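*Asks:* Sequence plus the predicted model coming up.
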Amino acid sequence: MSKDAPARDAEATRRRLLDAATGEFAAYGIAGARVDRIAAEARSNKAQIYHYFGSKDGLFDAVFDDMCRQTVDAVPIDPADLPEYAGRLHDSYVERPWVQRLATWYRLERAGSGAVVPIVVESTRAKVRAVAEAQEQGLLPTRFSAAELLGLVLHLSGFWSGNVPEYDEVAGPASAARRRQVVVESVAALLS
């Protein structure tokens, strides 16, 4: 066995725990999640959760941080084409439906805690700077501040995944292509 095998095994265990916890937290939130179910799904044990993450809250924080990093890496902002950026972000929510669920649980169970996720703060600041620079160059309108404009784009990209089922029932079915088109065209209209 190579010297790197224990490190690989530890990282594989940690990854399995993160993957299992993603599903558990998306389904049940922080309060409703159970570490015994996470451990069983990950083919591990509760002691490993506490070893790697310290607590259930620490595990949620690691899951949320991991999800945010994956999203930032997979969907970089393009301030010169915010409609398509919103479309790609929408696509990522379709491909990874747990993202919006985790974000909702985070808002519900962590609001007002004073805790912030550094990757979210860093990436949001970078995106606001990119939008502000595009506004200074005349590529984007200035009727909204850079932060306001970014917030509107982010919320429009999550429009479909953030609806209650009753809205979808009333609005009727829409194809995946139509849903994406609505997001892209809404952001384009916002910029006109």
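*Replies:* Received it, and whenever you're ready, just let me know what you need.
*Asks:* Please count neighbours and contacts with C-alpha atoms only from this point.
*Replies:* OK.
*Asks:* contacting residues for Leu18?
*Replies:* Leu59, Ala62, Val63 (CA atoms under 8 Å, 6 or more residues apart in numbering).
*Asks:* tell me which element the second one falls in.
*Replies:* Of the helices and strands defined by DSSP states H and E, Ala62 is found in helix 56-74.
*Asks:* Could I get the buried residue list for that helix?
*Replies:* 56, 59-68, 71-72 (16 or more other CA atoms under 10 Å).
*Asks:* which among those residues gets closest to Ala132?
*Replies:* Val72 (18.6 Å; CA to CA).
*Asks:* Quick check: closest non-adjacent residue to that closest one.
*Replies:* Ser123 (7.2 Å; CA to CA, 6 or more residues apart in numbering).
*Asks:* related to what we said a few turns ago, closest one of the buried residues of helix 56-74 to Tyr93?
*Replies:* Among the buried residues of helix 56-74, Thr71 lies closest to Tyr93 (CA to CA), at 9.3 Å.
*Asks:* And the helices in this structure?
*Replies:* Secondary structure of the chain by DSSP state H: the helices cover 5-32, 35-41, 46-53, 56-74, 82-95, 98-110, 118-136, 146-157, 165-171, 176-191.
*Asks:* Use this one as the comparison:
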Amino acid sequence: MAWDTERTKRLLLDAATAEFSEHGLAGGRIDRIATAAGVNKERIYQYFGKKDDLFAAVLNAQLRDSMDAVAMDGEGPEAAGDYAGRLFDHHLADGVIPRLVFWEGLERAELAAVDTTRAEYHRTKVDRFRQMLPGLDHAAAGELLLTLVSLVNAWPVLSHLDVLIAGGDRGPDDRSTAARTAARRAALVRTIEVLARDAQLAAASAHA
């Protein structure tokens, strides 16, 4: 029977996603990934190269999937705020992307910064964001998108700071936690709407 290469790659990526999300790059173990996937670990090196390359492949796949899952629809500040809210929901659902991005920042930021695949992904994302906010140049759109992504990614990973800084309710009552999360989402949406409106006004003023 012919070996199903694409299925094997998917099994390895799924297992590596879980492993790196939980343990990071340094703590992630190739043998655990292989065992979880039910695949000989030599296949990992054959298909993805060294462990660092596998981590990059995992995050690249997750980011591509998120771009498809959370579309940048509409136009104007309200559309930007709506996108922020939907991205918040998506990332909160499993927390994988925020965790991987934070691990990456701690362990391989310099490598990520010169990764051509990642650069192209983010260039495309900024271009799509610009379409939502006509009048913004690449730099202004990138600045705003960086703020949006930073705020969205922080909540699943740094939500404990809510208790320390904002006094957020993290008691045993699921309803109180859900209410606080909804309040944080609303604050994020409002913030992005205000910043987007300000950025468009500044762009219009500069071109007047």
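*Replies:* Arrived safely, thanks for sending. Computed from a predicted structure; not experimentally measured.
*Asks:* what's the TM between chain one and chain two?
*Replies:* Once the chains are laid over each other, their TM-score by TM-score structural alignment, normalised by the length of structure 1 reads 0.82; 181 aligned residues with a CA RMSD of 2.4 Å.
*Asks:* Share the number of residues neighbouring the residue nearest to Val72 of structure 1, please.
*Replies:* For Ser123 of structure 1, the count of nearby residues is 16 (other CA atoms under 10 Å).
*Asks:* And Val164 of structure 1, by the same measure?
*Replies:* Neighbour count for Val164 of structure 1, taken as other CA under 10 Å: 9.
*Asks:* Repeat that for the one 4 residues further on.
*Replies:* Residues lying near Asp168 of structure 1 (other CA under 10 Å) number 12.
*Asks:* Show me what it aligns to in structure 2.
*Replies:* Under the alignment (TM-score structural alignment), Asp168 of structure 1 pairs with Val163 of structure 2.
*Asks:* tell me the contacts of its match?
*Replies:* Per CA under 8 Å, 6+ apart, neighbours of Val163 of structure 2: Asp169, Arg170.
*Asks:* now with 6 Å?
*Replies:* Contact analysis of Val163 of structure 2 by CA atoms under 6 Å, 6 or more residues apart in numbering lists nothing.
*Asks:* now do His51 of structure 1
*Replies:* Taking CA under 6 Å, 6+ apart, we find His51 of structure 1 in contact with no residue.
*Asks:* what does it align to in structure 2?
*Replies:* With the correspondence set by TM-score structural alignment, His51 of structure 1 lines up against Gln46 in structure 2.
*Asks:* swap in Pro76 of structure 1?
*Replies:* Checking TM-score structural alignment: Pro76 of structure 1 goes with Ala71.
*Asks:* From Asp162 of structure 2, how far out is the spatially closest residue to that match that is not a sequence neighbour?
*Replies:* Of all residues not flanking Ala71 of structure 2 in the chain, Tyr83 sits nearest, at 7.6 Å (CA to CA, 6+ apart). From Tyr83 of structure 2 across to Asp162 of structure 2, the span is 22 Å (CA to CA, to the nearest Å).
*Asks:* So which of those two has more stuff around it?
*Replies:* Neighbours were counted for Tyr83 of structure 2 and for Asp162 using other CA under 10 Å; Tyr83 has more, 22 against 16.
*Asks:* What's the more buried one aligned with over in structure 1?
*Replies:* Looks like Tyr83 of structure 2 aligns to Tyr85 there (TM-score structural alignment).
*Asks:* distance of its match from Pro6 of structure 1?
*Replies:* From Tyr85 of structure 1 across to Pro6 of structure 1, the span is 40 Å (CA to CA).
*Asks:* now do Val128 of structure 1
*Replies:* 41 Å.
*Asks:* Would you mind telling me which of those two has the busier surroundings?
*Replies:* Just comparing Val128 of structure 1 and Pro6: by other CA under 10 Å the higher neighbour count belongs to Val128, 21 against 11.
*Asks:* For the equivalent of Ile38 of structure 1 over in structure 2, give me its contacts.
*Replies:* Here Ile38 of structure 1 is matched to Ile33 in structure 2, going by TM-score structural alignment. By CA under 6 Å, 6+ apart, Ile33 of structure 2 lies in contact with Ala15, Ala16.
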